[in-house]
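Novice: Okay, structure incoming, though there's no sequence with it:
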């Protein structure tokens, strides 16, 4: 396959793994970062770096309009190095802003530029308590309180924007990732109720781009708190997928 992909968050943990997969699959990748020092790494991975902040709505819209991508992929987060627990409380609010305001800016710009498909990173641990394993049809925990409420409200906003693309004649896909581990995540081994290797997460995003099927999809390892059978069935995704050796270097 081929076509232009606008990858928001190309320098992040999932973005860094996803870029070479997209390039190897024949896509022309434009990868964003807000940090000048990360542009060389994006370029080295085979993408064209785009220096832009998701909250700079006008500059973001201009960039997407000029590039005119077929697909926009949202892999933006704002987490401290090594998931430093002393800094995670601030990260919760920053991530919620990215998921709400940032996603609104990104999706609005994508639709204005005629983008056909938006694929975005969500999370698999925002479900309301209920029967397990959780499926994509179960509701989010919008009745939660405290820091969890901040997270879930941000997730709900992101998913409304992305899934709303399906109502415009396009394709909006939400990938509800499990608890990431592996290179760039700050975790070397599986953790949490629904672990997911970062390279398997990248593969899920590539497959979502290739298959262009709208909706929400859980993406986590087997025996997790959620079931990923829908992603396996619709995308052919498997939790043991990893980068080819040359891409992982």
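Specialist: Right, received. Where do you want to start? Bear in mind the structure is a predicted one, so any value in this text is a computation, not a measurement. Numbers count the residues shown, from 1 in each chain.
Novice: contacts, neighbours, all on C-alpha from now
Specialist: Fine.
Novice: Would you map the strands across the chain?
Specialist: Using DSSP state E, the strands found in the chain span residues 3-8, 27-33, 48-51, 71-74, 117-123, 171-177, 179-181, 195-197, 215-219.
Novice: Kindly calculate the angle that the first one makes with strand 117-123.
Specialist: In terms of direction (axes from the mean of the first three to the mean of the last three Cα atoms, to 10 degrees), strand 3-8 departs from strand 117-123 by 30 degrees.
Novice: ok now do the nearest residue in space to residue 190 that is not next to it in sequence, which residues does it touch?
Specialist: Among residues not flanking residue 190 along the chain, residue 181 sits closest, at 5.9 Å (Cα to Cα, 6 or more residues apart in numbering). Applying Cα atoms under 8 Å, 6 or more residues apart in numbering to residue 181 gives the contacts 187, 188, 189, 190, 191, 195, 196, 197, 198.
Novice: Could you name the stretch from the strands of the chain that's closest to residue 163?
Specialist: strand 171-177 (4.8 Å; Cα to Cα).
Novice: Report the distance from that closest one to the chain centre.
Specialist: 8 Å (Cα atoms, centre = their mean, to the nearest Å).
Novice: same deal with stretch 220-237?
Specialist: 16 Å.
Novice: what does stretch 191-203 give?
Specialist: That offset, for stretch 191-203, works out to 12 Å (Cα atoms, centre = their mean).
Novice: swap in stretch 87-101?
Specialist: 15 Å.
Novice: Residues contacting that stretch, please?
Specialist: By Cα under 8 Å, 6+ apart, stretch 87-101 touches 54-55, 76-80, 147, 150-151, 153-155, 157-158.
Novice: Would you indicate which residues of it are buried?
Specialist: Within stretch 87-101, the residues that count as buried by 16 or more other Cα atoms under 10 Å are 91, 92, 93, 94, 95, 96, 97, 98, 99, 100, 101.
Novice: any idea how far the second one lies from residue 153?
Specialist: With the distance defined as Cα to Cα, to the nearest Å, residue 92 ends up 11 Å from residue 153.
Novice: And the longest helix anywhere in the chain, what's buried?
Specialist: Secondary structure of the chain per DSSP state H: the longest helix is helix 146-163. Residues of helix 146-163 classed as buried: 148-163 (neighbour count, 16+ other Cα under 10 Å).
Novice: how big is the angle separating it from strand 171-177?
Specialist: Using the same axes, to 10 degrees: helix 146-163 against strand 171-177 is 150 degrees.
Novice: so helix 146-163 versus strand 215-219, what angle?
Specialist: Using the same axes, to 10 degrees: helix 146-163 against strand 215-219 is 130 degrees.
Novice: Comparison target, given below:
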């Protein structure tokens, strides 16, 4: 099968390529620089330089690959400040990739006669409605207002999910199958939740407190399990949305002290919500106290996928890097 990965040298793409090549697929990956083509070639794939925000560049890249499947892994997460009051600012380029970039890729995929379109979204907790069950499946609604710090990011997620899931409908006029993968919070080598990552460093230095009761529920997933789930979604499962998370959504008051221990930090201090609010904003307080986790039952059932790190407990101990 011919597969085009938009973002072939990104955190997920770079891990998908060896899996797909080993399975005998013909893999193409987009990159923004010629050096990325060399990296992809070293793994047995073909690199194509592409500007994801330029419609002509995207159309030419997809046409050159002539794939059966397009996998959308375009993000711009380098240099995130970690300041939750500037969340939308930090995600501004990723939001453009989720809106403009998605639209360009879908148009190019339709023009090239692509059969299936698999796109990255986020399901680690905060976009979901913060009432009712603490762990939710794919039928749960997204929250109406996540807080002023994350409104633009949620709007971009809504756009991506809407246009991808609705593709292939009668009004769309194509046979393109749209699949959205809501990834949990990444951990593992090269990610924030690792010994050398931003969260790991903050916990090691005692600079990341548990706010309020720490009752906000997060869903995690190891970066290697993200790659294996995405490979599974290339040719399995009906069109629609799938949560790609581990088996154990967990409240902040459980996972944060455990991760701190694994990275060599002290037990995090406790900070009342009223005291933390001026520092991290309403969105930051919600992350600590009221966000909901996600269930992976549908992905396990319909994609035939099982995470190699079933829980963050095992993963933080042996797989954070």
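Specialist: Looks like it came in fine. This structure is a prediction, so every number in the text was calculated from the model and none was measured.
Novice: What does the TM-score come to for these two?
Specialist: For these two chains in superposition, a TM-score of 0.89 is obtained (TM-score structural alignment, normalised by the length of the first structure); 239 aligned residues with a Cα RMSD of 2.1 Å.
Novice: about what we covered before: residue 6 of the first structure: which of the buried residues of helix 146-163 of the first structure is nearest?
Specialist: Taking those together and measuring to residue 6 of the first structure by Cα to Cα, the closest member is residue 162, at 14.9 Å.
Novice: Tell me the counterpart of the closest one in the second structure.
Specialist: Taking TM-score structural alignment, residue 162 of the first structure has residue 164 as its aligned residue in the second structure.
Novice: Repeat that for residue 198 of the first structure.
Specialist: Match for residue 198 of the first structure (TM-score structural alignment): residue 223.
Novice: ok, the counterpart of residue 26 of the first structure in the second structure - how many residues close by?
Specialist: Per TM-score structural alignment, the equivalent position to residue 26 of the first structure in the second structure is residue 24. By other Cα atoms under 10 Å, 11 other residues sit near residue 24 of the second structure.
Novice: what's near enough to touch the aligned residue in the first structure for residue 238 of the second structure?
Specialist: Using TM-score structural alignment, the partner of residue 238 of the second structure in the first structure is residue 213. Shown in contact with residue 213 of the first structure (Cα under 8 Å, 6+ apart): 171, 172, 173, 234.
Novice: Distance-wise, check the nearest residue to residue 199 of the first structure once chain neighbours are set aside relative to residue 190 of the first structure.
Specialist: Computed as Cα to Cα, 6+ apart, the closest residue to residue 199 of the first structure that is not its neighbour in sequence is residue 242, at 5.1 Å. For residue 242 of the first structure, the distance to residue 190 of the first structure equals 15 Å [Cα to Cα].
Novice: Likewise for residue 24 of the first structure?
Specialist: 27 Å.
Novice: Who has more neighbours out of these two?
Specialist: Of the pair residue 24 of the first structure and residue 190, residue 190 is the one with more neighbours under other Cα under 10 Å, namely 15 against 12.
Novice: how close does the more buried one sit to residue 180 of the first structure?
Specialist: From residue 190 of the first structure to residue 180 of the first structure the distance is 8 Å (Cα to Cα).
Novice: Quickly list what's touching both of these two.
Specialist: Shared contacts of residue 190 of the first structure and residue 180, counting by Cα under 8 Å, 6+ apart, come down to 196, 197.
Novice: picking up where we left off before, what's the closest of the contacts of residue 181 of the first structure to residue 65 of the first structure?
Specialist: residue 198 (29.9 Å).
Novice: isn't the closest one right next to residue 15, touching?
Specialist: No: Residue 198 of the first structure lies out of contact with residue 15 (Cα atoms under 8 Å); the separation is 9.4 Å.
Novice: Just want the most central residue of the first structure.
Specialist: Residue closest to the mean C-alpha point of the first structure, counted by Cα atoms, centre = their mean, is residue 121 at 2.5 Å.
Novice: That residue contacts residue 177, doesn't it?
Specialist: Yes: counting by Cα under 8 Å, residue 177 is a contact partner of residue 121 of the first structure at 6.8 Å.
Novice: check contacts around the residue nearest to the centre of the first structure.
Specialist: 74, 75, 76, 174, 175, 176, 177 are the contacts of residue 121 of the first structure under Cα under 8 Å, 6+ apart.
Novice: make it 6 Å
Specialist: For residue 121 of the first structure, the contacting residues are 75, 175, by Cα atoms under 6 Å, 6 or more residues apart in numbering.
Novice: All the helices of the first structure, in order from the start?
Specialist: Secondary structure of the first structure by DSSP H: the helices cover 13-24, 39-44, 57-67, 88-97, 103-112, 146-163, 198-211, 229-235, 245-248.
Novice: Please identify the buried residues of the second one?
Specialist: When neighbours are counted by 16+ other Cα under 10 Å, the buried residues of helix 39-44 of the first structure are found to be 39, 42, 43.
Novice: Make JSON lines out of these and add distance to residue 9 of the first structure.
Specialist: Formatted as JSON lines, the buried residues of helix 39-44 of the first structure follow (distance: Cα to Cα, whole Å):
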{"residue": "39", "distance to residue 9 of the first structure": "11"}
{"residue": "42", "distance to residue 9 of the first structure": "10"}
{"residue": "43", "distance to residue 9 of the first structure": "13"}
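Novice: sorry, back to before: need the helices of the first structure in a markdown table with distance to residue 137 of the first structure, can you?
Specialist: Shown next, in a markdown table, are the helices of the first structure (distance: least, Cα to Cα, whole Å):
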| stretch | distance to residue 137 of the first structure |
| --- | --- |
| helix 13-24 | 25 |
| helix 39-44 | 36 |
| helix 57-67 | 32 |
| helix 88-97 | 22 |
| helix 103-112 | 22 |
| helix 146-163 | 13 |
| helix 198-211 | 19 |
| helix 229-235 | 11 |
| helix 245-248 | 34 |
